[in-house]
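> quick one: sequence and predicted model below, then my questions.
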Amino acid sequence: MPVWDEVHPATISVQRTRAGDHCFVGYDDDESNWDVLTTFAWTGLARGEKVMLFAAPRVSDDELWSRLEADSPSMAGVRACGQLVLTSMRALLRPDRGFTAERQWQRIREETARARRQGYTGLRTYIDMHWVADLDADLDTMAHRESHAEHLFADGSYSEICAYDRRRFDDDILARMCRAHPVNLLSRLGELRAVHGDTSLRLIGEADLATGEQFCAAVRGALARTAHSRELVVDLTQLSFLSARCADDLLRLVGAAEEHDRVDVRCEPGQLRVLRALGEPGPDRLVLTGTGTRC
């Protein structure tokens, strides 16, 4: 796993993106890129946003429509009404032939305003950064654009994923671009990331059958690491999915952690209901905290 992914302070799964987010994602293979793109697109459509997709220049519109249609039979409707638009960076910048941050910002502001006039709640774009080579853009100019674009997102009407193919950009550029974005995305669906603090464990992504062993290992490791302090905070709020099996494993591991006086599990309402339904081991040890209130 690249170092810049490990240390970014705001890493989430694509399912948890919100209006107004400016996101970096790096991908290692085409399939993971397609999964993030289609999830981001359909989430925006479901929320009443207009969606513009800037695929890699080598990808044809027919291939992109085919990928999107494979996920939903309702493609014809959003395609006909113009809620989903396939375009390119060249088309966005016309009549300019070269890239400047100012021209791109101008056009994005115009497209965001147009989306609102058309009755959509906002605009979201998925921009595959292969366009940088296609337009022979300067990477320093691109880095300036990425790190000075906060005005586009200030009112929550616009959100964007900038997708970088790790096979086409070197590590220094990827690290630089990742730092320039307020939000970093997990690179693929179904991924689980564990972030360890001194007395905390934060879990990001999906805790299910496929990642169950990794989930348990992260919890065991955190409990072992914090045995001397006798307390641990487990943050589940950045999980996009928590299976009943993983929830039960968590309760079992906490129940067996006799060296701990307190394990605070922070969770969202749905997660809280699952954990409560499964039962609470060690009433003096386990604390379930949901929606900002001790439960």
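Thanks, I have it. Numbering: from 1, shown residues only.

> from here on, just use CA atoms for contacts and neighbour counts.
Noted.

> contact partners for residue 48?
In this structure, residue 48 makes contact with 120-122, judged by CA atoms under 8 Å, 6 or more residues apart in numbering.

> which other residues reach stretch 138-149?
Applying CA under 8 Å, 6+ apart, the external contacts of stretch 138-149 come out as 100-101, 105, 132, 176-177, 180-181.

> if we can go back for a sec, restricted to strands, list the contacts of residue 48.
In strands, judged by DSSP state E, none of the contacts of residue 48 are found.

> ok, and the most crowded of those?
For these, the largest number of neighbours (other CA atoms under 10 Å) sits with residue 122, at 26 neighbours.

> quick one: the helices in the stretch 1-150 of the chain, in order.
Ranges of helices in the stretch 1-150 of the chain, per DSSP state H, counting those that start in this stretch, are 3-7, 30-46, 61-69, 75-81, 89-93, 101-117, 131-134, 139-147, 150-153.

> and residue 82, how far from residue 149?
26 Å (CA to CA, to the nearest Å).

> try it against this one:
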Amino acid sequence: MATDTCRDLPVQDIGRGDHVCLAFADDAEQRHVLSQYLADGLRQGERVLYFADRNAPDEVLGWLPAVGIDPGPLISRGQLAVTTADDSYLASGTFDPDAMVAVLRQEVAASLAAGYTGFRVSGEMGWALREVPGADRLAEYETKVNAVFAEGRSSAVCQYDARLFGPDELHGFDRCHPSAAELRPLYQDARLRLVPAFRSGHHALRVIGTVDHQGTATLAAALQTLLGRPGDLYVDMGELEFIDLAGVRALAHAADRMAAGRRLHVVHLAPLMAQVVRLVGFDGIPALSVDTAEATA
């Protein structure tokens, strides 16, 4: 199967040089990533620009006090600005990728000339689903603008709401970005992290660390949470260190509960563990698909 090639980047690690795709499933996921991303840039002396669409500008500014940022003085001195897609991407009435790339280059240059340490931008991309002239060129823009951020003076988080964009659209836009923003873990301790994500445009769960008798119930609960989301579910085992038979059984039971027409795809599983799945007969579950690390490399 084809797999996503971009890396998942924790929000605290996003910095100058990064062009990051954020696919999110609910408002809390969006707010968690964006409020920290904006706050980190402001604390580092960067100029920050936000292009709102589904959220009103005042709503976005309302996220910041919870992370210790008073937006009023920052807006007054020009370090922070929140505007709308209609006044940014679509200011000319049509979307022109080359013009937008040029605008961002100008914003970077102006920020540095004003003495800021860099430039940080984020945009809600739902406007592209409206009947906007040029919206079909969004993937072209996302590819071209990589060159701006690769210069190492600025960063961006481009936001795609999975409730609005379909899996094929999410996958296509994700592939235009070198990195994806990591979402808040459903569970984490010293041995195990369970992180919601997107793979091939579908809802996914990254399993990082060790799933033993202590972690099986936690894994089952995380799978149950994600089963409530639409479409196929991917379980990415690329960062798994160990999983016992009870953990494998939790995967099988989750697949057995999938609604008709849906599948649970276990990807990047070590070949030895995939063999265990076959030996115990779990590969006979119609909704369960297992791809090894070798097969997905």
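Structure received. Being a predicted model, the structure only gives us computed values, none of them experimental.

> between residue 82 and residue 149 of structure 1, which has more neighbouring residues?
Between residue 82 of structure 1 and residue 149, counting by other CA under 10 Å, residue 149 is the more crowded of the two (16 against 13).

> which residues does residue 63 of structure 2 contact?
31, 35.

> and it? What does it align with in structure 1?
Aligned counterpart of residue 63 of structure 2 in structure 1: residue 67 (TM-score structural alignment).

> same question for residue 52 of structure 2.
When structure 1 is aligned by TM-score structural alignment, residue 52 of structure 2 is paired with residue 55.

> hmm, residue 184 and residue 32 of structure 2 touching each other?
Yes. Checked against CA atoms under 8 Å, the pair residue 32 of structure 2 and residue 184 is within contact range at 7.4 Å.

> the two: who's more crowded?
More crowded of residue 32 of structure 2 and residue 184, by other CA under 10 Å: residue 184, with 18 against 15.

> contacts only, for that one.
By CA under 8 Å, 6+ apart, the residues touching residue 184 of structure 2 are 29, 32-33, 195-196.

> am I right that it sits in a strand?
No. Under the criterion used here (DSSP: H, G, I helix; E, B strand; the rest coil), residue 184 of structure 2 is coil, not part of a strand.

> now check structure 1 for the residue matching it.
Using TM-score structural alignment, the partner of residue 184 of structure 2 in structure 1 is residue 188.

> all strands of the stretch 151-297 of structure 2, in order?
154-161, 179-181, 187-188, 192-199, 202-211, 233-243, 264-269, 288-292 (DSSP state E, counting those that start in this stretch).

> who does the third one touch, helix- and strand-wise?
Meaning strand 187-188 of structure 2. Identification of packing neighbours for strand 187-188 of structure 2 by 3 or more CA pairs under 8 Å, 6 or more residues apart in numbering; DSSP states H and E yields strand 192-199.

> now find how far off-centre the strand it packs on is within its chain.
11 Å (CA atoms, centre = their mean, to the nearest Å).

> so which elements touch that strand?
Counting contacts by 3+ CA pairs under 8 Å, 6+ apart, strand 192-199 of structure 2 is packed against strand 187-188, strand 202-211.

> relative to residue 87 of structure 2, which of those strands is closest?
Closest approach to residue 87 of structure 2 among these (CA to CA): strand 202-211, 31.2 Å.

> for residue 249 of structure 1, give me its contacts.
Per CA under 8 Å, 6+ apart, neighbours of residue 249 of structure 1: residue 216.

> residue in structure 2 paired with it?
Using TM-score structural alignment, residue 249 of structure 1 lacks an equivalent in structure 2.

> just the element for residue 249 of structure 1, please.
In the assignment (DSSP states H and E), residue 249 of structure 1 maps to helix 244-255.

> can you give me the buried ones in that helix?
244, 246-251, 254-255 (16 or more other CA atoms under 10 Å).

> can you lay out those residues as CSV showing distance to residue 290 of structure 1?
Converted to CSV, these look like this (distance: CA to CA, whole Å):
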residue, distance to residue 290 of structure 1
244, 17
246, 18
247, 15
248, 17
249, 19
250, 16
251, 16
254, 17
255, 19
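
> of those, closest to residue 207 of structure 1?
For the buried residues of helix 244-255 of structure 1, the nearest to residue 207 of structure 1 is residue 246 (6.4 Å; CA to CA).

> check contacts around the closest residue to residue 215 of structure 1 other than its chain neighbours.
Spatial nearest neighbour of residue 215 of structure 1, chain neighbours left out: residue 207 (6.4 Å); criterion: CA to CA, 6 or more residues apart in numbering. By CA under 8 Å, 6+ apart, residue 207 of structure 1 lies in contact with 192, 215, 239, 241-243, 246.

> again, only this time at 7 Å
Shown in contact with residue 207 of structure 1 (CA atoms under 7 Å, 6 or more residues apart in numbering): 192, 215, 241-243, 246.
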